[in-house]
Structure formats: C-alpha cells, structure tokens
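A.B. asks: structure here, sequence nowhere to be found:
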C-alpha cells in the first residue's frame, strides 16, 4: 500500500520534476513513510479507472496496425493483467518475470512465443511510460529471450515440379505458381482481384502488413497458368481465386492452407504450406546473388533483419565461397 501511494504521488509530480528530482522525492517519501502504517480508504472513487489497454490499441490503430494484430495485442495484454491482478500502474518487473515463467510452464509455450509476449508487453508499458501514465516500463530490464536457430525447410526444384505435375485443377496450379514466383504472403494473395493483375508487365500491387502497398512480380509460366485459369472460369466474382464449387466465393487463407496441406499429404511431401513458398523464393534469390535490399523490398519487410531470417544460405555455397576467398 505504501509503495502504491508513493507511486501515485510521483506520477502526479512527473510534469514538474526531472528524473533526478523524481528519484530524490521517491527516496524521501520511502524514508518518511517507514514509521507510518497506511491503510486504504473504504470510500472508493466513483470515476471508472481509465482503460489503458483501449487507449494503447487506439494509438496502435492510428499507427496502421492491422485489426488481426490489434486483437492479438489485446488478448496478450488482457491475459497478463487478469493473471497478475494488479492495477497496471503498480506492476513491477518481478510481476512480469513471474508471469512469463508461469505462463510458459502452464501452457507449454515455446521460447519464440514467450519472447513475442514479452515484446508486446514491453510495447504496451513503453507507451504508458511515454504518455506519463507510469513511472517506468517494468519490462525494460527483461531481455530478449534467447531462442535456438532452426534451419527451416524450403521446397526443392524437384518438389515444386512434382506439385505442378500433379495439379488436377487449373486454379491450384495457378496458386502454386503465384506463391512460388512472387513470394507474396497468402494473406495478400486472397485479397487480390482479377483487375489487379497487369499481365503485360507481369506484376500486381498487393496490400501488405499495415496496409502498405508494394509491387510484386511473376514469371512467364505463372502468367500463362493464371490466364488459363481465369479463362476457364464462368463466374462473375471479381476475386482472383475462388472456390471450385458454386457459388464460387473468394478463397480465404484457411482454404488455401487446407488445400495445400491435403495436396502435400496426397503426394507424400513434408510440410506443404503457403509460407514455405515465400521462404523458398527468398533463399533462391540470395543464392543467385540478389542484393538483400532488393529482396527486402520484394518481400515487403520493414526491417532487413526479418529478410535475413527468411533467406537461408545453402551450405554448398558457403563451401564454394570459402574456397574462393580463403583457400
């Protein structure tokens, strides 16, 4: 109770004190209150507590975060607040550490997932600190969770050809080629319409994360297969890819994922999913000498570090480079 009172006083004085003065005031208050017993008033404030989570989400929405990301942020932050069961102004570093540890053990979460949670909570508390709602971000002293580096699989040329040769539907062949040659996200592909495709330039504009536009390009084979698919359709849906059966509705992410997963099982292929096409394109591009900055633009990554995580350098090329430059 004493610490909560001190925190409230310090927060009220923040606009008038610098960091050194705030620290000194906190020391004086802690020393002064040592010999006093402080109890909370039985009269509760009538005003409802400000909803910090909603304010944070509103700020993120203005910054351009997608609704999908905002829902994930809200669920992550709300779960933390309910579990710790404290006013956010009084949450300290030990509370967050304990929560992350317990949450990982109870849910059996991976280190990557826990670090994502840590990152979201840090963003939330950093925003509260910047807006002077709290004294300092309690997550700041919790460092990034170290995770092992796993070499993620890509499709070989042979695997891609096996998938193409076994496509019984023109639509499925066009989907595979579109994913393989553009490296676009499946979430970007399902939003495309027929009139978004420029067949002359073999390109189209997609809306990436944060509603950012970028141009992606496809090869001649994709152009032919996509044209064949569109010419075979007899529906009026403007969507680029639709369901095979009437009423031919726009395909959703889950529909494409399920179709590819089923396709992979049928052919005995390991882990066939849309994102693997994106990783494959990045790896092939790096392997053939594409500058990382251009690949970053092609994939629509805000940070080049993300691009580097996608692109896996083949070990055979490392060996060749070693012999070339070192001997």
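C.D. replies: Happy to help now that I have it. Model, not experiment: these values are computed from the prediction.
A.B. asks: hey, let's count contacts and neighbours off CA atoms from now on
C.D. replies: OK.
A.B. asks: now name the helix or strand holding residue 205.
C.D. replies: For residue 205, the host element (DSSP states H and E) is strand 203-207.
A.B. asks: ranges for the helices of the stretch 51-200 of the chain?
C.D. replies: 52-63, 67-84, 93-107, 111-130, 157-165, 170-182, 186-189 (DSSP state H, counting those that start in this stretch).
A.B. asks: list the buried residues for the second one?
C.D. replies: Using 16 or more other C-alpha atoms under 10 Å as the burial criterion, the residues of helix 67-84 that qualify are 70, 73, 74, 76, 77, 80, 81.
A.B. asks: also the first one?
C.D. replies: Neighbour-count burial for helix 52-63, counted by 16+ other C-alpha under 10 Å, picks out 52, 53, 56, 57, 60.
A.B. asks: would you mind giving those residues as CSV with distance to residue 275 added?
C.D. replies: Listed next are the buried residues of helix 52-63 as CSV, based on distance: C-alpha to C-alpha, whole Å:
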residue, distance to residue 275
52, 35
53, 31
56, 30
57, 28
60, 26
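A.B. asks: before we move on, the earlier item: chain center to the strand holding residue 205, what's the gap?
C.D. replies: Strand 203-207 has its C-alpha centroid displaced from the chain centroid by 20 Å (C-alpha atoms, centre = their mean, to the nearest Å).
A.B. asks: next: stretch 52-70.
C.D. replies: 14 Å.
A.B. asks: by contact count, what packs against the helix or strand just after the strand holding residue 205?
C.D. replies: Where DSSP H and E defines the elements, the next helix or strand beyond strand 203-207 is strand 213-217. Other helices and strands packing on strand 213-217, by 3 or more C-alpha pairs under 8 Å, 6 or more residues apart in numbering; DSSP states H and E, are helix 170-182, strand 203-207, helix 292-299.
A.B. asks: below is structure B, check it against A:
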C-alpha cells in the first residue's frame, strides 16, 4: 500500500479515537493497523472536488467584503484549494495530521522556507476564520508550529549603482521609471497603475493604490519631477497611463522588469529588480534620520516590523550614535 494512503488512514483513525482512548494506547493501535495494512492495496475514495468546498467559497466571499485585493484572493484560493485536493477531505474534516503531511510534502518537493511559511499563514488564516465563526470545532493549525525562516539582509543600490543605471537608459521613459522607483520606493504594481493626472507636479506628490486597495501619498524629488515632465512632453499618444510601452499601451510590471534586466546587462550592475529600489529608498530614509513610524506610512506597511525588515542600518551611524549617548 502507498505511504500516502497509509498515512491518510492513520490520520483518520487518530481523529476518530483521540478522545476515546489514551494517547499511548492510540499509538499502539495505529502502529498495529499500519502493519496489517501493509499487506493490502487500499485506495481512498474521493467522491467530490474538494477545491469547490462551500466553506472555502464563504471564506473567499468574506475576503472580498473586507476589501482584499483580487491578487491576494486568487493566491489564497489557489493555496487552500491545492491543500484540500491533496488532503482529499472537506474543510470540516481536516486534521493537524493532514496539515503536517502536506507541509512536509511541500518541503520535500524543494520549496523554500519563505514560501512554505506563506502557505502556513494562508492555511492559518483560513482555518482560524472557520474556527472563530464556529464552523469547525477544532482548528487544525493550533498545534502546528510556526515555520522559521533565516533572516536575510535585503540588498540595496549604492549611489554609483543608481547613476550607472540612469546613464544606461536609452530613452526618457526608462530614466523616468528608474528615478520614480528610487524617489518613491513604490511597489512595481503601484507604479504601473498610475495615470498622468495622478502626479501633482506643483507639490511633487501623487496618490498610489497599494496592497488591500489602500491609498497613500508618496513624494518625488524635483529632479524626478522634471524628468517625468520631459518624458510626458515627448509623448504623442493619448493613453492616460503614466508610463507606456510598445503600441502606446500601458507599461506592465513584466515590461519594467525586462527593461531593468536589459539596462543591468548593459551597465554591469548586479541584482537589478524593481523591489531593490524600494529597499534602497526605505533604508536611506531611516539612515538619514526619518522616524521609522513615518517611513512605515510612506511605504504603505501595516506593521512596523515589515518596515524594519527592509532596513540595512549604516554601521557608521550606529558608531556615531554610540559616541553620542555612551
């Protein structure tokens, strides 16, 4: 019999008997049953598509009511649906053993700890919601330990890197995008959604739509404002998008990444990607003395810990602060 089928039977057996007999006795019984089942070919009967779980549909509806973005909703639905298909049971019948087995199989498949932690949080959110609403009596995630991820310091650009990238641009659009990314620290999805009229050149600011459809104000420096105005003045199309690509169509995140890769290869600057501009700007603002609470608002973070995860503190600043306070 397959290991997966064997484990599923043991999980179901444990769930049925866990409240009836002592844990040590339960282990003896399941071990004996597992030994017997090894001589038989048992296949689990799945009579429904568990990705179409009515409880999952209710959870997705709740996310929409809360104003979660479609991108987030699609991700949650995919992860939860994939897990339910693997478990072969409805949401109401999921146990901690199903969850542990699934996370272990994903780990064996080679996914990173960071990705696995994301799966953990999605499942925790889902089953936590079901438990709080009284739909399930037990939360299968309650005894699942959090997945630890090694903390990595995010890379940032040097001033020389930024100048190299700007000098490697073939046109005003590319230079305007690089300057805007660096000046605002915006996410690439926020940048590509902007329209021409969103930029207030007089006050050098604009309103962007971030995660969870939350609006916030970001600011641009005078040089960036000037370059964007030059770029817009050079355009002859009528597209309302702030940045356009081929055929005067809105420039999408994939196009921006391809453009940055091309400039990186040309200039020799390593590890060039949109989010690195965000890390660079957040780090520089903190190192220049801007309170982290204000940087958090500017970056559109819900938690200050998220902001701090971006920050690479300048050792020279630490040394100067020590001399000042020691």
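C.D. replies: Looks like it came in fine. Just so we're clear, the structure is a prediction, and the values are computed from it rather than from any experiment.
A.B. asks: quick check: TM-score for this pair?
C.D. replies: TM-score for the superposed chains, counting by TM-score structural alignment, normalised by the length of structure 2: 0.83, backed by 289 aligned residues with a C-alpha RMSD of 2.3 Å.
A.B. asks: identify the residue of structure 1 aligned to residue 154 of structure 2.
C.D. replies: Aligned by TM-score structural alignment, residue 154 of structure 2 pairs with residue 152 of structure 1.
A.B. asks: how about the nearest residue to its match, chain neighbours excluded?
C.D. replies: Nearest in space to residue 152 of structure 1, with sequence neighbours left out and distances taken as C-alpha to C-alpha, 6 or more residues apart in numbering, is residue 312 at 7.9 Å.
A.B. asks: what's the answer for residue 207 of structure 2, then?
C.D. replies: Closest to residue 207 of structure 2 by C-alpha to C-alpha, 6+ apart is residue 217, at 4.5 Å.
A.B. asks: surely that neighbour is in contact with residue 298?
C.D. replies: Yes. Shown here, residue 217 of structure 2 and residue 298 form a contact pair, counting by C-alpha atoms under 8 Å, at 7.1 Å.
A.B. asks: compare those two (neighbour count), which wins?
C.D. replies: residue 298 (18 against 14; other C-alpha atoms under 10 Å).
A.B. asks: who are the contact partners of that one?
C.D. replies: For residue 298 of structure 2, the contacting residues are 216, 217, 218, by C-alpha atoms under 8 Å, 6 or more residues apart in numbering.
A.B. asks: swap in residue 163 of structure 1?
C.D. replies: residue 267.
A.B. asks: aligned partner of residue 185 of structure 1 in structure 2?
C.D. replies: Match for residue 185 of structure 1 (TM-score structural alignment): residue 187.
A.B. asks: is it true that residue 90 of structure 2 touches residue 81?
C.D. replies: No. Counting by C-alpha under 8 Å, residue 90 of structure 2 stays clear of residue 81, with 10.3 Å between them.
A.B. asks: need the counterpart of residue 100 of structure 2 in structure 1.
C.D. replies: In structure 1, residue 100 of structure 2 lands on residue 97 (TM-score structural alignment).
A.B. asks: how far away is its match from residue 145 of structure 1?
C.D. replies: Distance, residue 97 of structure 1 to residue 145 of structure 1, using C-alpha to C-alpha, to the nearest Å: 12 Å.
A.B. asks: check residue 280 of structure 1 too.
C.D. replies: Distance from residue 280 of structure 1 to residue 145 of structure 1, by C-alpha to C-alpha: 27 Å.
A.B. asks: check residue 191 of structure 1 too.
C.D. replies: Where residue 145 of structure 1 is concerned, residue 191 of structure 1 sits at a distance of 35 Å (C-alpha to C-alpha).
A.B. asks: for residue 265 of structure 1, same thing?
C.D. replies: From residue 265 of structure 1 to residue 145 of structure 1 the distance is 35 Å (C-alpha to C-alpha).
A.B. asks: residue contacts, whatever residue of structure 2 lines up with residue 173 of structure 1?
C.D. replies: Superposed on structure 2 with TM-score structural alignment, residue 173 of structure 1 falls opposite residue 175. Contacts for residue 175 of structure 2 (C-alpha under 8 Å, 6+ apart) come out as 166, 169, 227.
A.B. asks: then residue 151 of structure 1?
C.D. replies: Applying C-alpha under 8 Å, 6+ apart, the residues near residue 151 of structure 1 are residue 312.
A.B. asks: can you do 6 Å?
C.D. replies: The contact partners of residue 151 of structure 1, by C-alpha atoms under 6 Å, 6 or more residues apart in numbering, come to none.
A.B. asks: how near is it to residue 283 of structure 1?
C.D. replies: 12 Å.
A.B. asks: same deal with residue 318 of structure 1?
C.D. replies: Separation of residue 318 of structure 1 from residue 283 of structure 1 (C-alpha to C-alpha): 13 Å.
A.B. asks: more neighbours, these two?
C.D. replies: When residue 318 of structure 1 and residue 283 are compared for neighbours, residue 283 comes out ahead with 23 against 11, by other C-alpha under 10 Å.
A.B. asks: is it possible to get JSON lines of the contacts of residue 298 of structure 2 that adds distance to residue 137 of structure 2?
C.D. replies: Shown next, in JSON lines, are those (distance: C-alpha to C-alpha, whole Å):
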{"residue": "216", "distance to residue 137 of structure 2": "40"}
{"residue": "217", "distance to residue 137 of structure 2": "43"}
{"residue": "218", "distance to residue 137 of structure 2": "45"}
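A.B. asks: which one of these is nearest to residue 159 of structure 2?
C.D. replies: Lowest distance from residue 159 of structure 2 to the contacts of residue 298 of structure 2 (C-alpha to C-alpha) belongs to residue 218, with 21.1 Å.
A.B. asks: could you find the counterpart of that closest one in structure 1?
C.D. replies: Match for residue 218 of structure 2 (TM-score structural alignment): residue 216.
A.B. asks: quick one: contacts for that match?
C.D. replies: Per C-alpha under 6 Å, 6+ apart, neighbours of residue 216 of structure 1: 182, 203, 204.
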